[in-house]
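S.K.: quick one, fold the following:
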Amino acid sequence: MSGNGGSGTAAAGAEKRPNELLVSWFVRSGWSKGELARQVNRRARQLGANHISTDTSRVRRWLDGENPREPIPRILSELFSERFGLVVSVEDLGLRATRQSASVTGVDLPWTGPQTVALISEFSRSDLMLARRGFLGSSLALSAGPALIEPMQRWLVPTPQAAQISQIPQPDPEPTPASRRPGRLSGPELDLLESTTVMFRRWDAQCGGGLRRKAVVGQLHEVTDLLQEAHPEATTRRLFKVAAELAELAGWMSYDVGLQPTAQKYFVLALHAAKEAGDKPLGSYILSSMSRQMIHVGRPDDALELIHLAQYGSRDCASPRTQSMLYAMEARAYANMGQPGKCKRAVRMAEETFTDAGEWDEPDPDWIRFFSEAELYAENSHSFRDLAYVAGRSPAYASLAEPLMRRAVELFADDPEHQRSYALNLVGLATVHLLRREPEQSTLLVERALRTAKNVRSERVNTRIRKTVDAAVRDYGHVAEVVDLTEKLAIALPETAEAV
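M.R.: Presented below is the predicted three-dimensional model:
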């Protein structure tokens, strides 16, 4: 039975009822039973589950109520999630949830220093070796809902004494030379590691995630080697901070090129490293990146939970610029949940808090310096744009978004270091013009975005351009400028896989 991805044990002759949830998703997908079977088999082979051999009769039995064994439920979850562009969990498909270990979920990990180092080292090595688009090992899948939120809440739990950084990499009364090598890192070398991380971040902002992702992952792996040596506590904290920033950046670059499960795993590992570094503001920033990803995959309620967790955890130590960014992301979550009153309040709080950034006595860390006046305008305008879509293409919310988005475009146009943001906001402004029923203006902005996209290795930019053009064709396919734009798109952005 296992060779066919058969059902789990059940009483002989037990009556099954059709799985109405799975039937609903299946009908909406437009797939035939044969096509779904082929996709399941293909994905199983990519995961190394070569014993899986599904056919149309097996698919029919799933629809009729049979519960397949793992990894079939997880494969179906991934396939339907990709088909609809949002997280479709095993439970959403009406399939029995099975309890998985931490290594399978990829999210519920032990919050201790040695395990954090080992997991980052293992995952970054797998990433570098396998280099498969979306498949790092046999167990990587995007987590959402309680499976994601509950483990992240442990970020706020104080670290027990046994796992304090002073005892990393492995608490041992008498560490031997074999288990704990003496540190070989000098002060200038540590400074260079930190400055290299800043350089990688600049490259990402300017060129997109596709160009330097593997270099960042390689640097992260090197840092985990250093963390397995004995260092003074202050040095170990700085190394964990570097690891957290590099893991977050690897996650962000993975997100940018469309590797969503990979991105989430890096974000989770980054949060663990930030906790070991004792850097709560950095942890809140990592949670904001996770929140942005959840909005991207259609889980705004999860995004809001993550942002509230970030705000609570850093309320007494984050700079005004960081707090402003968190309010802006809170507004995005509320917008996508269709809550205009709370969205507008969060937008106002983001604006008011940002005005305090200039009076902050201490310099902001490099990871938050991206949140400029242009970025504030961009986030708040996207919140109003998202509200417009949720409210049924409301022209009123589109009118609120337009001046903010236009100002963001103007500011990013003069900033050569943030060309990806420039392209994204050109596309954002184009969508606003579509909402305002102005397709001609929209096509001009998309053409400008296309010119910028040539120099930015970002699948996120390319995807948003394609979706905007698709929307223009759907609503205004008879307009000459739109017809011309589709031809330019086919030349500028052919549908090819992106190297990462």
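
S.K.: okay, CA-based contacts and neighbour counts for the rest of this
M.R.: Fine.

S.K.: how close does the closest residue in space to Phe200 that isn't next to it in sequence get to Gly209?
M.R.: Leaving aside its sequence neighbours, Phe200 sits nearest to Val216 (C-alpha to C-alpha, 6 or more residues apart in numbering; 7.0 Å). Val216 sits 10 Å away from Gly209, going by C-alpha to C-alpha, to the nearest Å.

S.K.: repeat for Asp108
M.R.: Distance check for Asp108 against Gly209: by C-alpha to C-alpha, it reads 26 Å.

S.K.: in a helix, that's where Val456 is, yeah?
M.R.: No: checked against DSSP: H, G, I helix; E, B strand; the rest coil, Val456 lies outside a helix; its state is coil.

S.K.: number of nearby residues for it?
M.R.: As a burial measure, Val456 scores 23 neighbours (other C-alpha atoms under 10 Å).

S.K.: which residues touch it?
M.R.: Gln206, Cys207, Gly208, Gln419, Arg420 (C-alpha atoms under 8 Å, 6 or more residues apart in numbering).

S.K.: how does it look with 6 Å?
M.R.: By C-alpha atoms under 6 Å, 6 or more residues apart in numbering, Val456 lies in contact with Cys207, Gly208.

S.K.: I'd like the structure of this one too, to check against the first:
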Amino acid sequence: MGRRPKQPNRQLEELIEEAGGMRKPLARRVVDRGRGHGIELRYDHSSVGRWLAGEQPQRPGPELIAEVLTELLGRKVTPAMCGMSKGQDASAELGLEFSLSLSGAVDAATALWRNDVEQRRFLRDTSYAVAVYPAATMRWLTLPGPEHPVSTGSRRVGQTDVDAVQTMASAFRDLDNKVGGGKVRSTIVQYLHSSVAPLLRGSFNEHIGRQLFGSTAELVRLAGWAAYDQEDHGLAQRYLIQSLRLARAAGDAALSAEIMAAMSHQATYVGRPGDAVDLARAARIAARGAGLAALESECHMVEAHGHAARQDQTSTAAAMNAAERAFDHAVAGEQPVWLAYFDQSYLSAKTAHCFRELGDNARTAHFAEQSLTMSVGYQRGRAFNLSLLASALVPTDPREAVRIGRGALDIAADLASRRSLSYLRDLRYRLRPFDGLVEVAEFRQQILELTRRG
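M.R.: Have a look, this model is predicted:
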């Protein structure tokens, strides 16, 4: 008898549905394939039902099933894609590779969403993997193109479907900024799994395909950013890599640059500033290809942050100056909607982060204060910027730091964002020498209580 996992085999179910949904013909083909290898098998439609329930046939059953599905679907299918891997090793790599083929990209992305919805433990127990971002960006840079995202599935996909995905991406983007990644990530993933995955398996021409892959890439990026906001760094990497792959399939250099900039942002946060610099430079190549000055400015700024985290003042200054020059050339209204957040206030916030890394409290405070002119709707960003300003004021005016920090605390209390709590923890640590002041001691206790709940 094969072993029975706790979960039904959704991967195999989706593949069988895509192949026409017939169980008996599948069993017959597998038996015929085995006979061709000199192996006598006794599979029938009941056998397929058991596989769908979670039972795994003994070898070479998984390999034969994969071979038959490869033939029926016209693309490479492996036992792991059929939910019949030999153990957790194959699953543990899910989403960490930038696929070489379009079909592989769709398989990897949809498998990631499915396993995430099913709350597979291997996705929850992963940490930041050092090598995967450099490998993904190298694939992005060297993959031949352009690609032609077309599909001949049974469901017809049209402009209305693409518009719906774009609308959902916009709605989730606004929610993420207002309430934090912890409150939206699972909903984004559920939507990807239940509504977007069937579209990617549908029938569409290249014009629709490019839009569909681009809109999906933006949604997947949001899921990755939300995971990063919750400090689920290994999970964030999987989503950002798959987002980059889908953006590449869409031929969207601008979105690709934005995704690599997000990777750079995360790399600095987890203490990999050298990688952050490399990722930012790769992002800049994509931004230059897109011809968007504001986007190129952003890429220079995330590079500057990486240099600052390495304590390289000269390179930080050069990158910040390049960011300012690029920003001065930006044309109002030219950037995509997902780049609307990148304005003078955001640029000031990133500049303040750089000076904080370099230990320059005066200039950190100056630029953090400028960042507070930010647009409404960016609640999480305001919490960050208030914490940043408060932390810079601690050495010279701890009471003012507490006053400003309370604003960050009030906002963070309504967010599901572990990053916002990390900013507050840092502020609490910086205030420690002034714990003799009553208002400081009370505020530090309030931060402790909130971060314990988070």
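
S.K.: TM-score for these two?
M.R.: The TM-score (TM-score structural alignment, normalised by the length of structure 2) is 0.76; 365 aligned residues with a C-alpha RMSD of 2.1 Å.

S.K.: more crowded one of Asp108 and Gly209 of structure 1?
M.R.: Gly209 (31 against 20).

S.K.: structure 2: which residue goes with the more buried one?
M.R.: Gly209 of structure 1 maps onto Gly181 in structure 2, with residues paired by TM-score structural alignment.

S.K.: excluding chain neighbours, what is closest to that match?
M.R.: Excluding its sequence neighbours, the residue lying closest to Gly181 of structure 2 (C-alpha to C-alpha, 6+ apart) is Ala226, at 3.9 Å.

S.K.: please apply the same query to Leu156 of structure 1.
M.R.: Once flanking residues are discounted, Leu156 of structure 1 sits nearest to Gly313: 6.3 Å by C-alpha to C-alpha, 6+ apart.

S.K.: need the counterpart of that neighbour in structure 2.
M.R.: Residue pairing (TM-score structural alignment): Gly313 of structure 1 is matched to Ala286 of structure 2.

S.K.: average distance between the helix or strand where its match lies and structure 1?
M.R.: Remark: Ala286 of structure 2 resides in helix 273-290, with elements defined by DSSP states H and E. Once fitted to structure 1, helix 273-290 of structure 2 is off its aligned match by 1.2 Å on average (mean C-alpha distance after the TM-score superposition for structure 1).

S.K.: show me what that helix is packed against.
M.R.: Packing partners of helix 273-290 of structure 2 (3 or more C-alpha pairs under 6 Å, 6 or more residues apart in numbering; DSSP states H and E): helix 253-269, helix 293-309.

S.K.: the first one vs structure 1, average distance?
M.R.: To tie it back to what came earlier, the one meant is helix 253-269 of structure 2. Looks like 0.6 Å for helix 253-269 of structure 2 (mean C-alpha distance after the TM-score superposition for structure 1).

S.K.: quick check: that helix aligns to which part of structure 1?
M.R.: Counting by TM-score structural alignment, helix 253-269 of structure 2 lines up with residues 280-296 of structure 1.

S.K.: distance from the chain centre to that stretch, please.
M.R.: 9 Å (C-alpha atoms, centre = their mean, to the nearest Å).

S.K.: in it, which residues are buried?
M.R.: For stretch 280-296 of structure 1, the neighbour count (16 or more other C-alpha atoms under 10 Å) marks 280-296 as buried.

S.K.: buried ones in stretch 335-342 of structure 1?
M.R.: Within stretch 335-342 of structure 1, the residues scored as buried using 16+ other C-alpha under 10 Å are Ala335, Asn336, Met337, Gly338, Pro340, Lys342.

S.K.: any idea how far the second one is from Ala388 of structure 1?
M.R.: Okay, so that is Asn336 of structure 1. Per C-alpha to C-alpha, Asn336 of structure 1 is found 10 Å from Ala388 of structure 1.

S.K.: the fifth one too?
M.R.: With the distance defined as C-alpha to C-alpha, Pro340 of structure 1 ends up 10 Å from Ala388 of structure 1.

S.K.: same check on the fourth one?
M.R.: Gly338 of structure 1 sits 9 Å away from Ala388 of structure 1, taking C-alpha to C-alpha as the criterion.

S.K.: please, where are all the strands along the stretch 51-200 of structure 2?
M.R.: Assigned by DSSP state E, counting those that start in this stretch, the strands in the stretch 51-200 of structure 2 fall at 151-152.

S.K.: skip the chain neighbours and tell me the closest residue to Ser186 of structure 2.
M.R.: Residue nearest to Ser186 of structure 2 in three dimensions, not counting chain neighbours: Val117, with 7.6 Å by C-alpha to C-alpha, 6+ apart.
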